[in-house]
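1. Give me a model of this one.
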Amino acid sequence: MTDLSRIDVIAPNFKRRHSGVTSTVIRLVPLQAKQIGITSCAPDLPPEVPNMAWTRLVGMARCGPSGARVWHARRNVEMVAGLALKYVLQKRLKLLFTSAAQRRHKPFTRWLIGKQDAIIATSSKSAAYLDRDATVIRHGVDCEQFRPAEDKAALRTALDLPAGILIGCFGRIRHQKGNDLFVEAMLRALPDHPDAHALIMGRATANNQEYLGGLKTRVAEAGLEAQVHFRDEVPIEQLADHFRALDLYVAPQRWEGFGLTPLEAMACCVPVIATRVGAFEELVVDGETGNLVEIEDVDAMVAHTQALLADPEKMAQWGSAARDHVLANFQLQQEADAIVAIYRKLLAA
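-> Predicted structure coming up:
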């Protein structure tokens, strides 16, 4: 059980279903725990992540070992909980919020943000939508976990994936993620490259099953079921292996808060074609680690995909450059250190 007398920072994650925020907490908190007393407060996390039951929040001591504790929220509901703990239960808290949204916040969210002691934005775009100053700290990736495959052919065999060139599109299956755009691009790009395959991997919630079914129908009607493959979401510990198995990654989103998948792909020496949403313009170096295209520009996705399929040497060069780019700028430890610096600043205030 977490010893709260040693905890200076609480990073809540109130959503039971796995999400991008969940991934962030799982990745960061164990690293940060080596530097500062921190715990998550979540319904279900891997055992290596320091965690506490939400029921302990009510009875925890008013002060932490440094006086106030930092409450690091990443969702509205967690900001609300922080305010309740601070002003109703009189816990000494410094309130911190990380904003990834790239849109004007609704009035209630703006009010909640105004009550925070400090704000982190995950990209310059996200910071531009805030009405107050924020520290920009971009997400990072674990470059030991996400690394190039030593034997890609053997890995493909182990994962039951096809040989040849493999193009991936991973994540939730829904309209805003642009899976239909990816399918359309692949239906146009793959017929001229019978050795190339596309892999769509991710979970569709109940209200997106019809959307997923429509994608599969389009592939069947095009007669490309042998080249376009669908796979359900895999456990998080298997995700890096699937990125390593790829030769090219496409991020076709219509909207994204930040978007980690391009970084995870690039860390595995996989170049990326991405739309200009989320933080993608700050992650992908156009013409060096991949290509950037406008939202819903399927023509550009097809053209860039075909160009790389026709030039495997360039695809490999861009993959190597992508790995170097992530190592230099987007390592997970860099993100963890930058956030811990914010924690320490708040605790010292």
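2. C-alpha from now on. contacts and neighbour counts both.
-> Will do.
3. now Leu187: how far from Met315?
-> 20 Å (C-alpha to C-alpha, to the nearest Å).
4. Pick out whichever of the two has more residues nearby.
-> Between Leu187 and Met315, Met315 has the larger neighbour count (other C-alpha atoms under 10 Å), namely 24 against 20.
5. this one as well, want them side by side:
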Amino acid sequence: MHSITGLNVGGAEYMLARFLRCLGQDNYRAAVLSLMTPGPLEVHVAAAGASVHSLSMRQGRFSLSSVRSLNGIFQKIKPELVHGWMYHGNIAASIGCRIGHLNAPIIWSVHHSLYDIAVEKPLTQKLIRLSARLSNQASAITYSSYVAAKQHEAVGFDPRHRVVIHNGIDCEEFQPAFPGAKLALAQRLRIPDQRVIIGSIGRFHPMKDQATLVQAFAQLLAEGYDIHGLFVGAGHEDGVVIKTAQQLGIDDRISTLGASDDIPAIAPGLDIHAISSAWGETFSMATAEAMASGVPSLVTDVGDCALVVGDTGEVVARRDPKALAAALRRLLDLGRDARRQLGARARRRIVENFSLQRYVDSHVALYQKLHEGRLLKPKQM
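-> Alright, predicted model coming up:
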């Protein structure tokens, strides 16, 4: 059983759906517990052959009836292994096994970096501290970055259960498509096709610090660079990106698209992909998907983003629009052909180090170790 907060659009949620699709149901028959009402990714999870169950909880609300429903689902499924996804899913996995008197191995997975717990929501802070106290009861704790592992262990997560498994990219789904993808995207944005499109794929969230990237765009436009910024993801409509662009007088050079299932078609149309995250990022799925699409990338030094990019792109400090502008300037000055060569190297890096198959194989190996009892036994509550 996989336990997750919900099935809305997000990096961890997409990873679960893709993981289930590749894992198949022959050896690992899967059920998914969505604590909240399942979102749009429920269709993908069901298509992978997994049964979907839900507590239909409201955000931030946990009640006695939720506990009863949780117990009922665990008693019905009687899972042989429970895999939690993100803080809420991890805790639900442990509680479900405890109240259901199930002796199944429990995997926690952490998909968040923790630079300063004080910037998290109060409820999230409490959940992290509770998780730290209960972490010795997990059979294994997987982290999607080395940085996140160290940060969580610094606040009390049990280091003995650490397993780092970076996210994986489906390199068949995400592929370069030059030159047609660029032309199609320029037409969609109603801009000249020779203009350089710098994209940033990801929902709006304060931790992603997208306003700083808009400030970097303004610097480059003031210097005469012919660029267009594109932000793709939920929450950008009339949000911080647009308001910042309006304040800087560059809103005619910024476009936003809402949440999209068309990322494999959008990503290869970009000339450069950039993220400006200030915290929270562990492994940027958007960056790795852009790289698999043959697009050179710029990241801030958050989580394992620098490790993902390696020498195929640019890495800068957090919350520094001048550094972002300087790194983008270097990529722009390379010219189109050199950027495509860099993008080809970026794709090879993802194929060789961060493929979806590698992600699946790493989890299967972990499942097998747990099945055979070859990992440290967790403490009981």
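6. Once you drop chain neighbours, what's closest to His193 of structure 1?
-> Using C-alpha to C-alpha, 6 or more residues apart in numbering and skipping residues adjacent in sequence, the residue nearest His193 of structure 1 is Leu309, 7.6 Å away.
7. Any idea how many residues pack against the alignment partner in structure 2 of that neighbour?
-> Under the alignment (TM-score structural alignment), Leu309 of structure 1 pairs with Leu332 of structure 2. For Leu332 of structure 2, the count of nearby residues is 20 (other C-alpha under 10 Å).
8. where's Leu332 of structure 2, which helix or strand?
-> Per DSSP states H and E, Leu332 of structure 2 falls inside helix 321-334.
9. Ala323 of structure 2 against Ala317, yeah?
-> Yes: in this structure, Ala323 of structure 2 is within contact of Ala317 by C-alpha atoms under 8 Å, at 7.1 Å.
10. Start from the N-terminal end of the stretch 1-150 of structure 2 and give the strands.
-> 2-4, 31-36, 51-57, 82-85, 106-110, 140-143 (DSSP state E, counting those that start in this stretch).
11. residue range for stretch 290-308 of structure 2 in structure 1?
-> Going by TM-score structural alignment: stretch 290-308 of structure 2 matches residues 265-283.
12. Between its first and last residues, what's the separation in that stretch?
-> The straight-line separation of the ends of stretch 265-283 of structure 1 (C-alpha to C-alpha) is 11 Å.
13. In structure 2, which residue sits furthest out from the middle?
-> Distance from the C-alpha centroid of structure 2, by C-alpha atoms, centre = their mean, peaks at Gly224 (33.8 Å).
14. what sits against the residue mapped onto Ala322 of structure 1 from structure 2?
-> Matched to structure 2 by TM-score structural alignment, Ala322 of structure 1 sits across from Ala346. Residues near Ala346 of structure 2 by C-alpha atoms under 8 Å, 6 or more residues apart in numbering: Met291, Ala292, Gly294, Val295, Pro296, Val309, Thr312, Gly313.
15. Confirm that Ala346 of structure 2 lies within a strand, as I assumed.
-> No: Ala346 of structure 2 is assigned helix when assessed by DSSP: H, G, I helix; E, B strand; the rest coil, not a strand.
16. quick revisit: ok, and the most crowded of the contacts of Ala346 of structure 2?
-> Busiest of the contacts of Ala346 of structure 2 [other C-alpha under 10 Å] is Met291, holding 35 neighbours.
17. Cys305 is in contact with that residue, correct?
-> No: contact criterion C-alpha under 8 Å: Met291 of structure 2 and Cys305 do not qualify, at 12.0 Å.
18. Could you measure from the aligned residue in structure 1 for Gln368 of structure 2 over to Val9 of structure 1?
-> Using TM-score structural alignment as the criterion, Gln368 of structure 2 maps onto Arg344 of structure 1. Using C-alpha to C-alpha, Arg344 of structure 1 is found at 10 Å from Val9 of structure 1.
19. now Phe146 of structure 1
-> 27 Å.
20. ok, now Ala338 of structure 1?
-> 15 Å.
21. And those two? Which one has more around it.
-> Higher neighbour count among Ala338 of structure 1 and Val9: Val9, with 28 against 14, using other C-alpha under 10 Å.
22. and that one, how far is that from Glu335 of structure 1?
-> For Val9 of structure 1, the distance to Glu335 of structure 1 equals 16 Å [C-alpha to C-alpha].
23. Please apply the same query to Gln317 of structure 1.
-> 27 Å.
24. Give me the more crowded residue out of these two.
-> Glu335 (20 against 15).
25. is it true that the more buried one touches Arg138?
-> Yes: at 6.7 Å, Glu335 of structure 1 counts as touching Arg138 under the criterion of C-alpha under 8 Å.
26. Centroid-nearest residue for structure 1?
-> Nearest to structure 1 centroid, counting by C-alpha atoms, centre = their mean: Leu260, 3.1 Å.
27. What's the match for Glu48 of structure 1 in structure 2?
-> By TM-score structural alignment, Glu48 of structure 1 lines up with Ala47.
28. ok so, going back, quick one: which of the contacts of Ala346 of structure 2 is nearest Leu127 of structure 2?
-> Val309 (31.2 Å; C-alpha to C-alpha).
29. ok, which stretches of the stretch 51-200 of structure 1 are helices?
-> 55-59, 76-83, 107-114, 124-128, 152-159, 179-189 (DSSP state H, counting those that start in this stretch).
30. Next, the mean deviation of the fourth one compared to structure 2.
-> Following superposition, helix 124-128 of structure 1 is found to deviate from structure 2 by 1.5 Å on average (mean C-alpha distance after the TM-score superposition for structure 1).
31. In this structure Ala17 of structure 2 contacts His44, no?
-> Yes: with contact defined as C-alpha under 8 Å, Ala17 of structure 2 counts as touching His44 (6.0 Å).
32. show me the contacts for the match of Glu48 of structure 1.
-> By C-alpha under 8 Å, 6+ apart, Ala47 of structure 2 lies in contact with Arg21.
33. do the same with Ser255 of structure 2
-> Residues in contact with Ser255 of structure 2, defined by C-alpha under 8 Å, 6+ apart, are Leu189, His228, Gly229, Leu230, Phe231.
34. still contacting in structure 1, which of these?
-> Contacts conserved in structure 1 for the contacts of Ser255 of structure 2, counting by both residues aligned by TM-score structural alignment, their matches' C-alpha atoms under 8 Å: His228, Gly229, Leu230, Phe231.
35. Now for the first one, how many residues are close by?
-> Right, His228 of structure 2. Neighbours of His228 of structure 2 (other C-alpha under 10 Å): 22.
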